[in-house]
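Predicted model follows, preceded by the sequence.
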Amino acid sequence: MAANSDGKDYNAYLDSWNYYKLHGFKTETIFIPHSRSEEPVTSNMDISTGHIVLSYMEDHLKNKDRLDQEWEALCAYEADPASTKVASDPANARKNRYSDILPYDHSRVVLISAANVSGSDYINASTIMDHDPRNPAYIATQGPLPHTVADFWQMIWEQGSVVIVMLSKMTENGEAMCHRYWPEEGSDLYHIYEVHLVSEHIWCDDYLVRSFYLKNLQTNETRTVTQFHFLTWPDLGVPSSIKALLDFRRKVNKSYRGRSCPIAVHCSDGCGRTGTYTLVDMVINRMTKGAKEIDIAATLEHIRDQRMNMVKTKEQFQFALAAVAEEVNAILKALPQ
């Protein structure tokens, strides 16, 4: 069951997975010709706001001094509150991939300890709110470690996430970035969560899409979860193609449209690439919903209030500006003049 190459059947394809609940099924790898880009979605973007934002971003991208000043101000910004007492607890230390990247107490994802394999409520993950403090828009998290995979799936289940965005490879330059948290084929059991790999869709050289069945063996409930895996974004760097990342983001949002659950986003540390993707997605979403004022730096500060070090390098911030500018430009061209 392959989606067609232009993605029109993709949502219908997602819905059709219920078939697999009732029938035996086998993992399939599908190569999908990448015949054309995903088009920008229908937008309610205010045209004058679009032009103002485009002018602002192009100015920053052309004016190195202005970009340097903005980045210096962002680096000097300090989140408040910024306590990481729970993450720093010796009992939780081994669950952190990096000792200097920890979730804040006020925004950390809290697991149900009674359902946890080690009786803990801790995972190195942060909820990221946009406007609605009751509903997180994202979960920013580190790439799972071998001993935190069950915690990861517990988080996905309890937070109701049905979309995972993975932005790193498993290893880069000989260093482990993320433990494989899904079966290579068939199904694996992670504590009380059974994960079945339904299919793997290779869309292009830059990314692929995997579909999973996630089953809670305590309740016998099942859900479908889609993982979008971007393959060509180096650690501490930026993708070589803005267009590839924007196409990837549109495909993520196409499958996610109409849902109210948070998107789980991770790279290795859950900050650099994760923060950059989150910033780009949040800003474009705000604009397409008709926001009259957009402040990219203030939006990043808002994200950094909820997880430390989101967007780790000036190059990543510059890439985010360029990506937003390119998407805004595409939307403006598509709008009736």
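In hand now; what should we look at? Residues are numbered from 1 along each chain as shown.

For the rest of this, base every contact and every neighbour count on C-alpha atoms.
Noted.

The protein: strands as residue ranges?
Taking DSSP state E, the strands of the chain run over residues 28-31, 108-110, 122-128, 138-141, 163-166, 171-172, 175-176, 187-190, 193-202, 207-216, 221-230, 263-266.

Figure out which of the ones you listed is closest to residue 251.
For the strands of the chain, distance to residue 251 was read as CA to CA. The smallest value, 8.6 Å, belongs to strand 221-230.

Any figure for the gap between residue 19 and residue 207?
Distance, residue 19 to residue 207, by CA to CA, to the nearest Å: 26 Å.

again with residue 150
For residue 150 relative to residue 207 (CA to CA), the value is 25 Å.

Between the two, tell me which one has more neighbours.
residue 150 (22 against 19; other CA atoms under 10 Å).

Surely that one touches residue 119?
No - taking contacts as CA atoms under 8 Å, residue 150 lies outside contact range of residue 119: 11.8 Å.

related to what we said a few turns ago, okay, the strands of the chain in TSV with distance to residue 66 next?
Listed next are those as TSV, based on distance: least, CA to CA, whole Å:
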stretch	distance to residue 66
strand 28-31	44
strand 108-110	34
strand 122-128	28
strand 138-141	29
strand 163-166	32
strand 171-172	33
strand 175-176	35
strand 187-190	49
strand 193-202	40
strand 207-216	33
strand 221-230	31
strand 263-266	30
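
and the comparison structure, right after this:
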Amino acid sequence: MKSKVIPLPARYTGTESVKFLALTVVSILCIMGVLLGSGLMYCLRHRSHHKLKEKLTNLGADATAEATATYQELCRQRMAVRTTERPEPLHTHTHTHTSRISSVSSQLSDGPSPSPSARSSTSMWSEEPAQSNMDISTGHMILSYMEDHLKNKNRLEKEWEALCSYQAEPNTCTVGLKDQNSKKNRSDTVIVYDHSRIALKVENNHGNSDYINASPIMDHDPRNPAYISTQGPLPSTVADFWQMVWESGCVVIVMLTPVMENGVKQSYQYWPDEGSNLYHIYEVNLVSEHIWCEDFLVRSFYLKNLQTNETRTVTQFHFLTWMNQSVPDSARTLLDFRRKVNKCYRGRSCPIIVHCRQV
């Protein structure tokens, strides 16, 4: 028997072809509409940015109120973009060596860098992210200064001349010049004023004295100094120095002089080479010492008050190449040093003690 192939009915073929063609046309029209809309939006944004860029370039020459309004609008747009963005957290990179590495390096490091030497340490500070954008009030202050500079071309020169001719108001230094205190000064020409000096607690002092050659440096809050400026300790004033560190709540010391320069001692070494030393009622234990580069190193101390049995961790940043009556050879190294000091700053209640040789 012969089998017959029964053909499929083809009555719907024409209808389906029409539907397919219609869908294709609609899809093409949709794609073209999206492309046209995207192109139009891009052109509008590009034109808007171009106008803002032109206004920004004209701010330097335009010192009118319109320039200030334009700058404010730019600040608002910039701040709006900042609030919508969420930057990824930055992670500090640390080094791993066979020797024990100071945790100060892991907390303060900006990136992997070779370490000539290191000692052990305990965990200390956590980095706080720096602000990456400028607030509007600061921007307005800068803009106002620039506008005034355009009007007064000699302003900076006049300010510098006034700064050079500045003389401090006459103040008394009777406490620092007393017989029992004069031997605590490295120089008779660098004496603290009576009205602005750091006073120690007499009951905790080994010599029953409140004097130390140190002055507070105020910022905006006169109750809490941002810094304490002092001289390099003498062998007879080391206990006074650590008493000031303890009583001022200090956790950061910045030393801007080598211990020895050309055979002359610039500062007494007020910390132990290893282990611990006792200075009156203050026990200082060297926890770590990390050499960052040829110019500076970081030490970590464990400070204990034997009278109260309280303890505290103190970090010392020691700049090695700032010689007496000279300036550092590398500005970049000094800025790197300053950045690492700032990462340890704990706020207004903890002033940073800064000393070189005489001040």
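Perfect, thanks for sending it. Please read all numbers here as calculations on a predicted model, not as lab measurements.

tm score of chain vs chain?
In this superposition the chains share a TM-score of 0.64, using TM-score structural alignment, normalised by the length of the first structure; 241 aligned residues with a CA RMSD of 3.2 Å.

where do the helices sit along the stretch 101-250 of the second structure?
103-108, 136-151, 155-164, 179-182, 238-247 (DSSP state H, counting those that start in this stretch).

Quickly compare the ones you listed and say which is most buried.
helix 103-108 (a mean of 22; mean count of other CA atoms under 10 Å).

Show me the longest helix that occurs in the second structure.
Criterion DSSP state H: the longest helix present in the second structure is helix 13-57.

okay, and that helix goes to which residues in the first structure?
Aligned by TM-score structural alignment, helix 13-57 of the second structure falls on no residue of the first structure.

other SSEs contacting that helix?
helix 65-84 (3 or more CA pairs under 8 Å, 6 or more residues apart in numbering; DSSP states H and E).

how does it look with 7 Å?
For helix 13-57 of the second structure, the contact count by 3 or more CA pairs under 7 Å, 6 or more residues apart in numbering; DSSP states H and E identifies no helix or strand as a packing neighbour.

Any idea how far that helix is from the middle of the chain?
48 Å (CA atoms, centre = their mean, to the nearest Å).

just stretch 230-244 of the first structure next, same as before
14 Å.

likewise stretch 190-202 of the second structure?
With CA atoms, centre = their mean, you get 29 Å for stretch 190-202 of the second structure.

wait, what's in contact with residue 324 of the first structure?
280, 284 (CA atoms under 7 Å, 6 or more residues apart in numbering).

counterpart of it in the second structure?
Match for residue 324 of the first structure (TM-score structural alignment): no aligned residue.

same deal with residue 300 of the first structure?
By TM-score structural alignment, residue 300 of the first structure lines up with nothing at all.

Neighbours of the residue lying closest to residue 300 of the first structure once chain neighbours are set aside, how many?
Excluding its sequence neighbours, the residue lying closest to residue 300 of the first structure (CA to CA, 6 or more residues apart in numbering) is residue 279, at 6.4 Å. Using other CA under 10 Å, residue 279 of the first structure has 24 other residues around it.

count of neighbours near the alignment partner in the second structure of residue 146 of the first structure?
Under the alignment (TM-score structural alignment), residue 146 of the first structure maps onto residue 235 of the second structure. Other residues near residue 235 of the second structure come to 12 when the count uses other CA under 10 Å.

Can you mark which positions in stretch 274-293 of the second structure are buried?
276, 278-292 (16 or more other CA atoms under 10 Å).

Can you lay out the helices of the stretch 101-250 of the second structure as CSV showing distance to residue 353 of the second structure?
Listed next are those as CSV, based on distance: least, CA to CA, whole Å:
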stretch, distance to residue 353 of the second structure
helix 103-108, 18
helix 136-151, 28
helix 155-164, 25
helix 179-182, 21
helix 238-247, 8
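
and residue 302 of the second structure, which of these is closest to it?
Nearest of these (CA to CA): helix 238-247, 11.6 Å.

Give me the mean deviation of the closest one from the first structure.
Here helix 238-247 of the second structure, set against the first structure after superposition, deviates by a mean of 0.3 Å using mean CA distance after the TM-score superposition for the first structure.

Please state the offset of that helix from the chain centre?
Going by CA atoms, centre = their mean, where helix 238-247 of the second structure is centred and where its chain is centred differ by 26 Å.

Between strand 282-291 and that helix, find me the angle.
80 degrees (axes from the mean of the first three to the mean of the last three CA atoms, to 10 degrees).

which residues sit against helix 238-247 of the second structure?
200, 212, 233, 270, 279, 280, 282.

The fifth one matches what in the first structure?
What that stands for is residue 279 of the second structure. So residue 279 of the second structure corresponds to residue 190, using TM-score structural alignment.

can you check the second one too?
Aligned against the first structure by TM-score structural alignment, residue 212 of the second structure finds its counterpart in residue 123.

before we move on, the earlier item: report the separation between the match of residue 146 of the first structure and residue 186 of the second structure.
From residue 235 of the second structure over to residue 186 of the second structure (counting by CA to CA), the distance is 11 Å.

again with residue 30 of the second structure
85 Å.

neighbour-wise, which of those two wins?
For residue 30 of the second structure versus residue 186, neighbours defined as other CA under 10 Å are more numerous around residue 186 (19 against 12).
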